[in-house]
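Enquirer: Requesting a structural model of the entry that follows:
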Amino acid sequence: MTQLQFNLNMDLLKDSVMNSNIDAVVKSTIVLVLNEYMEKERDEHLKVHAYERSSYRQDYRNGYYERDFMMSIGKIRLRVPRTRSGEFAPTVFEKYARCDKAFVLSMVEMVVNGVSTRKVKKIVEELCGESVSKSFVSSLTEKLDPIVKKWANRPLNTQYYPYIFVDAMYIKVREHHKVVSKAVYIATGINEENKREVLGLKVDHTESYEAWQSFFKDLIARGLQSPKLIISDAHSGLKKAISTEFIGTSWQRCTVHFKRNLIDKMPKKGVAEVKFDLKRIFDAVKVEDARKFKDEFVIRYEENPKLDKFIEKLEEGFDDAIQFLNEDQKYHRFIHSTNSLERLNQEVRRRERVIRIFPNTQSAFRLIGAVLMDYDENQKKRRPLFKKE
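Expert: Presented below is the predicted three-dimensional model:
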């Protein structure tokens, strides 16, 4: 192990500490230590000390060169020793690489968590006293690309997912010097351990049957088996893609979206009792009870002309909205709606709102993927939705 020896003038050191900027003192001390450390390393590499003659000599000294080195305290300038053959390389830069990587990852994490590149740039300047460009901060996030890509393409044949939730949200992306709207397709599921898991992510053009079909084909190619139930809103292209790609799978229309659509068909006043009776239908725990409550609802209000459209929509979407009742009752509260996916979308939206417009599709996929990966990691640490019997 390299041993360092210093002869310090304590009075001078005390005066420097008391009367100088403490940051400058810290930097100067680190420069002193690292320069001395590299000098000793060169001696050990050469097998001789300065001005010493020895038959064990491995090489010859060849002066120094200056090198700037960025650390968490800021940029410092080191006096790096070199040898005639050029084979000597100090370990200082390797040793502190971990610190640099941690600092870089911290910046990346700030961006992923919704801190704008402009703010990250400012934080770096305050911490290090060095200016970095916004493009530099943005380029750091590209280090996430292989990680996100590997996660997004992981196999899905190691578990069975009986219940899958799908939804799309819209973001703004620059494309060919224009700002365009793109759809972000996200699929989550409840796995065999009764934990939520993100299954897939895709950034594509406007939501359509072809886009949903392509998204599902990607999931199936990764090993996804047909689930018992797919829960989503009532987008026509999505419904068609589900029936095409997942033969034998039932579709559950999100009851929250369905009830919201029904309420839009109600009069604005005097409908408190109607809403109560509607809630009673979807609070049922058996299919037979839900049908009974629905029939009673129709008989009670069918003479009210103001509720004609409401009843028509209820009859039209009722069967699709009660499919969850065919599953074990312990699952009902988790699979009757896409609320869990909506909350996840809100987390994505919170980060996306800071960026506002993604510079390209890849950057959108990278950041949203990183957010979903973080969600996945947190879900693994959480308790199951309920214990297995």
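Enquirer: all contacts plus neighbour counts: C-alpha atoms, from now on.
Expert: OK.
Enquirer: could you show me where the strands are in this protein, in order?
Expert: 61-71, 74-83, 163-175, 178-190, 196-204, 229-232, 250-253, 357-358 (DSSP state E).
Enquirer: how about the ones you listed, which one is nearest A50?
Expert: strand 61-71 (8.5 Å; CA to CA).
Enquirer: Buried residues in the closest one, which are they?
Expert: In terms of neighbour count (16 or more other CA atoms under 10 Å), strand 61-71 has its buried residues at 61, 70-71.
Enquirer: Repeat that for stretch 154-170.
Expert: Using 16+ other CA under 10 Å as the test for burial, stretch 154-170 gives 155-156, 160-170.
Enquirer: again with stretch 204-211
Expert: Under 16+ other CA under 10 Å, the buried positions of stretch 204-211 are 204, 206-209, 211.
Enquirer: related to what we said a few turns ago, in the buried residues of stretch 154-170, find the pair that's most separated.
Expert: Y160 and Y170, at 29.1 Å, using CA to CA across the buried residues of stretch 154-170.
Enquirer: quick one: the helices in the stretch 201-350 of the chain?
Expert: Along the stretch 201-350 of the chain, counting by DSSP state H, counting those that start in this stretch, helices occupy 209-221, 236-245, 255-263, 272-282, 287-301, 308-321, 332-335, 339-355.
Enquirer: I'd like the structure of this one too, to check against the first:
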Amino acid sequence: MTHDEMRAEDLDQVEVEHRAAAARLREEFFDDELVDKLLAATGERGVSLTGAGGFLPEMIKTVLERGMGAELTDHLGYAKGDAAGRGSGNSRNGTTPKTVGTEVGDIALDQPRDRNSTFSSALVPKGARRLGGLEDMIISLYAGGMTVRDIQHHLGATLGTELSHETISNVTDAVLEEVKAWQSRPLEAFYPVIYLDALVVKVRDGSHVTNRSAHVAVGVDMDGVKHVLGIWVQATEGAKFWAGVCAQLANRGVKDVLIVCCDGLTGLAEAIEATWPHAMVQTCVVHLIRASMRFVSYADRKAVAAMLRPIYTAADEDAALMALAAFADSNLGKKYPAAVATWENAWDRFIPFLAFGPALRKVIYTTNSIESLNYQLRKIIKNRGHFPSDEAVIKLLWLAIMNIEDKRARERAKQASKGKDRKSVPRLIEGAAVTGWKAALGELALVYPDRVNAYL
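Expert: Okay, the predicted model is just below:
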């Protein structure tokens, strides 16, 4: 088990303990019979539970005000009306009205104050305008794909909480420091396989909106566990961008990579070979098939796919070359010369795949390991017409990935309580294991004994 997994399980255990303690306290003072009476009474009297005029906001108001009163008593050192306070140099000085947003709606508080203005409540800190998990709720809604305006409307409709566009934006921007720390965190020295894939996003550039590629890198460690290494938004094509990406990964501790599986990205191969001279760049076979199919009519696709299959399932390069020549000389090859050219142009980056055995081929055959993540990310970004900046793209994708990881951690904890192992968990990207990794690692150890054995 990795350090991150142990930490996640520790946090889950602490959360479980806190919930259990809260449940015991609730049962001690509010048993189920009392709760049922309360719910029946609110229904009979037409009182809502949440929102403006709701019972829960009123109850929280009472608890917070009494709690702040107790804090002030502790701060002054004497109770209200106690003669011990005479001549103490400080005393109560009325209250100040204050409205705070919560998960159950806005609450109007009367916040107590002292004459010397030295009192500061821990329950409702100075300057606080939101309490409890409201900020966490906003971030969760944002990570789930809702726009700032969607969140604004949702909170107003469900909780009666009116927050400005700027306030919600500021709440989501509060995670930017965490994003920067995550993007620059130290990485492992060795990743046998790294997958690279891209999402197309629309970003405002001055008075124009342009399409850009948000690249997500996923590294597979020696245990076959996948980790998102970083997110980069590509503003310009070419080697300069990829040289910066590779340099950043190297500066964060990556000393060696065996195979980088990608989609024939311009300048990437040169940048990788300059950073890790012994790394191999492998074109994603599935992307290659899709690219060649762009030129094929729907009626001929099954027949063309059948002719392409002997190429990428060939035993070696010579057999693959013969299969490609057979496709080029066929009626379909002559009908679709652009499809043939797609394979010819990518040949140098395709053939390394043929040097490996079946187990390793399954691992590097496609970037589907990362495309499953991208599928979930696309669902989240599809609601947005465009992003105001590259930073906004990275922020949302990071939040979404963290949201996915939280789901995985909760599922892991649930499965662990049932005595099940990692394989029974749905394959979310962060922390999921590559299928058939043990056999693939065995092949890598035979092909690259010096480089792999050093990290076993």
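Enquirer: TM-score for this pair?
Expert: Between these two chains, after superposing, the TM-score reads 0.81 (TM-score structural alignment, normalised by the length of the first structure); 370 aligned residues with a CA RMSD of 3.3 Å.
Enquirer: about what we covered before: select, out of the strands of the first structure, the one closest to K217 of the first structure.
Expert: strand 196-204 (11.0 Å).
Enquirer: Now do that closest one: everything it contacts.
Expert: 152, 156, 182-191, 211, 215, 219, 361, 364-365, 369, 372-373, 376, 379 (CA atoms under 8 Å, 6 or more residues apart in numbering).
Enquirer: Only the buried subset of the residues you listed, as a PyMOL command please.
Expert: Buried members of the contacts of strand 196-204 of the first structure, defined by 16+ other CA under 10 Å, are picked up in PyMOL with:
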select buried, resi 152+156+182+183+184+185+186+187+188+189+190+191+211+215+219+361+364+365+369+372+373+376
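Enquirer: just to revisit the earlier point, which one of the buried residues of stretch 204-211 of the first structure sits closest to K75 of the first structure?
Expert: The nearest member of these to K75 of the first structure, counting by CA to CA, is D204 at 42.2 Å.
Enquirer: The closest one pairs with which position in the second structure?
Expert: Counting by TM-score structural alignment, D204 of the first structure corresponds to Q234 in the second structure.
Enquirer: just S139 of the first structure next, same as before
Expert: Looks like S139 of the first structure aligns to N170 there (TM-score structural alignment).
Enquirer: Over to Y64 of the first structure?
Expert: Under the alignment (TM-score structural alignment), Y64 of the first structure pairs with T95 of the second structure.
Enquirer: how near is its match to A70 of the second structure?
Expert: Going from T95 of the second structure to A70 of the second structure by CA to CA, to the nearest Å gives 14 Å.
Enquirer: Quick one: neighbours of the residue nearest to E135 of the second structure when sequence neighbours are not counted, just the number.
Expert: Excluding the flanking residues, the one nearest E135 of the second structure by CA to CA, 6 or more residues apart in numbering is V171, at 6.5 Å. When neighbours are counted by other CA atoms under 10 Å, V171 of the second structure registers 14.
Enquirer: ok, now which ones touch V171 of the second structure?
Expert: Taking CA under 8 Å, 6+ apart as the test, what V171 of the second structure contacts is 135, 138-139.
Enquirer: try R343 of the first structure
Expert: Under the criterion of CA under 8 Å, 6+ apart, R343 of the first structure has no contact partners.
Enquirer: what's the answer for R185 of the second structure, then?
Expert: R252.
Enquirer: And it? What does it align with in the first structure?
Expert: Aligned by TM-score structural alignment, R185 of the second structure pairs with R154 of the first structure.
Enquirer: how close does its match sit to G223 of the first structure?
Expert: In this view, R154 of the first structure and G223 of the first structure are 9 Å apart by CA to CA.
Enquirer: correct me, but L127 of the first structure touches S72?
Expert: Yes - if you go by CA atoms under 8 Å, L127 of the first structure and S72 touch, sitting 7.1 Å apart.
Enquirer: Any chance of the contacts of V171 of the second structure in JSON lines with distance to S330 of the second structure as columns?
Expert: Shown next, in JSON lines, are the contacts of V171 of the second structure (distance: CA to CA, whole Å):
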{"residue": "E135", "distance to S330 of the second structure": "62"}
{"residue": "I138", "distance to S330 of the second structure": "58"}
{"residue": "I139", "distance to S330 of the second structure": "56"}
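Enquirer: Out of the residues you listed, grab the one that's most surrounded.
Expert: For those, neighbours tallied by other CA under 10 Å; top is I139, 24 neighbours.
Enquirer: what does it align to in the first structure?
Expert: In the first structure, the residue matched to I139 of the second structure (TM-score structural alignment) is V108.
Enquirer: The closest residue to its match other than its chain neighbours: how many residues sit nearby?
Expert: Of all residues beyond its chain neighbours, the one nearest V108 of the first structure is T141 (5.4 Å), with distances taken as CA to CA, 6+ apart. A count of nearby residues for T141 of the first structure, using other CA under 10 Å, gives 21.
Enquirer: swap in H332 of the first structure?
Expert: The tally of other residues near H332 of the first structure (other CA under 10 Å) stands at 17.
Enquirer: so it touches Q323, yeah?
Expert: No - counting by CA under 8 Å, H332 of the first structure sits too far from Q323 to count as a contact (9.9 Å).
Enquirer: roughly how far is the lengthiest helix in the first structure from the heart of the chain?
Expert: Longest helix in the first structure, counting residues (DSSP state H): helix 22-46. Centroid separation for helix 22-46 of the first structure versus its chain: 40 Å, with CA atoms, centre = their mean, to the nearest Å.
Enquirer: Now do that helix: everything it contacts.
Expert: 2-4, 16-17, 49-50, 57-60, 73, 76-83, 88, 90-92.
Enquirer: and with 6 Å instead?
Expert: The contact list for helix 22-46 of the first structure, computed with CA atoms under 6 Å, 6 or more residues apart in numbering, reads 49, 57-59, 79, 90.
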